[in-house]
Every structure is written in C-alpha cells, then in structure tokens.
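**Q** Got a sequence here, can you model it:
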Amino acid sequence: MGRRLAGRWASTVASCLLLGSLSAYASEAAPIQVIDDSGKTVSIPQEPQRIADAWYAHHVLLMTLGAGSRIVSTVNHPRSQPWMFKVLPSLNDATSIEGTTFNVEALLGSGSIWFSPR
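**A** So this is what the prediction gives:
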C-alpha cells in the first residue's frame, strides 16, 4: 500500500509541475497592460530586451533578476559605482547620462526600449 501511495503522490507532483510550467509559459507571451502618467493604457512586453533606467537602485534589482545585461542607458557611472561595472561589464556599453533625464528621441531611434520610472 505504501508503494501505491508513493506512486500516486509522485504522479500528482509531476502533473502539478507540468501544469505550472505550462501556465507560466502562457503568461510570458501576453504583453502587460499598464497605465502611464498621462492616463493612457500602454502595452509592454513581458520581458523587455532594452531597458533605460533613470534610478540607480533599479540596476541592482535588474542585475539580481538576471536582466542587467538589458540595460542600454544608465545614470550610473564607473567612477560612482565601480563595483557595479565590475559585476556587470555590459554596463560599460550602456549610454551613461548625468542626472536623470534621457534623450528620449535618441533612445527610441536606437530601437524598441522600455523606460523604468523612478
């Protein structure tokens, strides 16, 4: 009886894992709907590939989540956050700005990009 119960339990766990992974895959494909500061509904991809972030602390979160290499514009600089550029060398390729104001036209001209609010 113990073997039969263990077999059913293993089958149930495997089914739950399979269903969970399928639902996670389905949710990745649909864009996220958000309301911007002007009240308009905007669609953004589930996983933006290019991120411009005007708040230094977001970079640490993006790095922790494995999305740091997607940062294409940053307010961080090697002189102020040297550890960040050592941990994530791709930041050296990102456009660094002074302050928190991006040249939006230049960034949009370089391709699809997602802006992170501060």
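**Q** Only C-alpha atoms from now on, for both contacts and neighbour counts.
**A** OK.
**Q** I'd like the distance between L107 and L62.
**A** Distance of L107 to L62, computed by CA to CA, to the nearest Å: 19 Å.
**Q** how about the helices in this structure?
**A** For the chain, applying DSSP state H gives helices covering 2-29, 56-64, 82-87, 104-109.
**Q** who has more neighbours, L107 and L62?
**A** L107 (19 against 16; other CA atoms under 10 Å).
**Q** gap between the more buried one and V72?
**A** L107 is 9 Å from V72, by CA to CA.
**Q** and what of A26?
**A** According to CA to CA, A26 and V72 sit 28 Å apart.
**Q** now do K86
**A** Noted for K86: a distance of 16 Å to V72, by CA to CA.
**Q** Those two: who's more crowded?
**A** Neighbours were tallied for K86 and for V72 using other CA under 10 Å; the higher tally belongs to V72 (22 against 12).
**Q** looking at it, that one is touching A52, isn't it?
**A** Yes: using CA atoms under 8 Å as the test, V72 is close enough to A52 to be in contact (5.7 Å).
**Q** what's the burial count for D53?
**A** For D53, the neighbour count with other CA under 10 Å is 24.
**Q** Please provide the structure for the following sequence as well, for comparison with the first:
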Amino acid sequence: MSDTLSPVFAALADPTRRTILAMLLEDDMAVTDVAAPLAISLAGVSKHLTVLARAGLIQQERRGRVVWCKLDPDALRSASVWMQGFGQFDSVDLEALEAFLEMTPPPQD
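**A** As a prediction, this is how the structure comes out:
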C-alpha cells in the first residue's frame, strides 16, 4: 500500500509552507514572487516548494526562464477523505482553508 498522506501532512506541518499554499490559493505565482514576501532566501523557498511538489500539493511548470507554481488541491482532498473516516471532519472547504492559512503568521528569521 502506498503512503501518499504522510508527505501531505509533513508538508502542512511547516508554517512557511502553509503560507506559500495560502499565497497560491489566490493565483499561480512565479517562484520569485512566492519568495518576495518571505523572510528567507530564494534557495530556502525552493526547498519548501520541492517539499510541496513532492507531496502533490503544488505543480511547477517552467515557462521560458521562469518557474511557475500552481496549487493542486487533489492531495488536500485525499487527506480530507482520510480524515472523514474518523467522523469528526468535514470535507476540505478551500475558502475555510484559505482563511486559516491567512491567519497563520509567516515565519520570522
């Protein structure tokens, strides 16, 4: 049996990655635009984006010299379906997720 949920929950455990997901809820973004408001290096942002991509939470696409990032909610849906098995959780409401992610303060270095 393939464990696809562990990378999702591990990715969501980090506040910087949650901040990035909140940004990508609004629109697709270039990596440099993702990095601009964060208080970490571009290399650090790239590492976070790699974790999110490996977890299936985002997709990255090179367009010329620019790498664009796009939210992929399917991994969140899979996690939601798993949590529903406990009978305590509703399906993922992307608007509620966005509100939660916006309330999470960005990490400070």
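**Q** Now compute the TM-score of the two chains, please.
**A** Once superposed, the chains reach a TM-score of 0.26 (TM-score structural alignment, normalised by the length of structure 2), with 57 aligned residues with a CA RMSD of 4.8 Å.
**Q** hmm, back to that, single out the most deeply packed of the helices of structure 1.
**A** Of all the helices of structure 1, helix 56-64 has the most neighbours on average by mean count of other CA atoms under 10 Å, namely a mean of 15.
**Q** and the gap between the closest residue to L5 of structure 2 other than its chain neighbours and V67 of structure 2?
**A** By the measure of CA to CA, 6 or more residues apart in numbering, the closest residue to L5 of structure 2 outside its immediate chain neighbours is A79, 6.3 Å from it. Distance, A79 of structure 2 to V67 of structure 2, by CA to CA: 27 Å.
**Q** Comparing those two, which residue is more hemmed in?
**A** Neighbour comparison, A79 of structure 2 and V67: the larger count goes to A79, with 17 against 13 (by other CA under 10 Å).
**Q** host element of that one?
**A** helix 74-84 (DSSP states H and E).
**Q** Can you tell me what sits against the helix or strand just after that helix?
**A** Using DSSP H and E, the helix or strand that follows helix 74-84 of structure 2 towards the C-terminus is helix 94-103. Helix 94-103 of structure 2 is contacted by residues 18-19, 21-22, 25 when judged by CA atoms under 8 Å, 6 or more residues apart in numbering.
**Q** go with 6 Å
**A** Defining contact as CA atoms under 6 Å, 6 or more residues apart in numbering, one finds that helix 94-103 of structure 2 is touched by A22.
**Q** Give the buried residues for it.
**A** Within helix 94-103 of structure 2, the residues scored as buried using 16 or more other CA atoms under 10 Å are 97-98, 101.
**Q** Q60 of structure 2: what's it in contact with?
**A** So Q60 of structure 2 contacts 68-69 (CA under 6 Å, 6+ apart).
**Q** let's see 7 Å
**A** By CA atoms under 7 Å, 6 or more residues apart in numbering, Q60 of structure 2 lies in contact with 67-70.
**Q** Now render the residues you listed as TSV, adding secondary structure.
**A** Output for the contacts of Q60 of structure 2, formatted as TSV (DSSP: H, G, I helix; E, B strand; the rest coil):
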residue	secondary structure
V67	strand
W68	strand
C69	strand
K70	strand
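**Q** Restrict those to the buried ones and give me that as a ChimeraX selection.
**A** Here is the ChimeraX command that selects the buried residues among the contacts of Q60 of structure 2 (16+ other CA under 10 Å):
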select :68,69,70
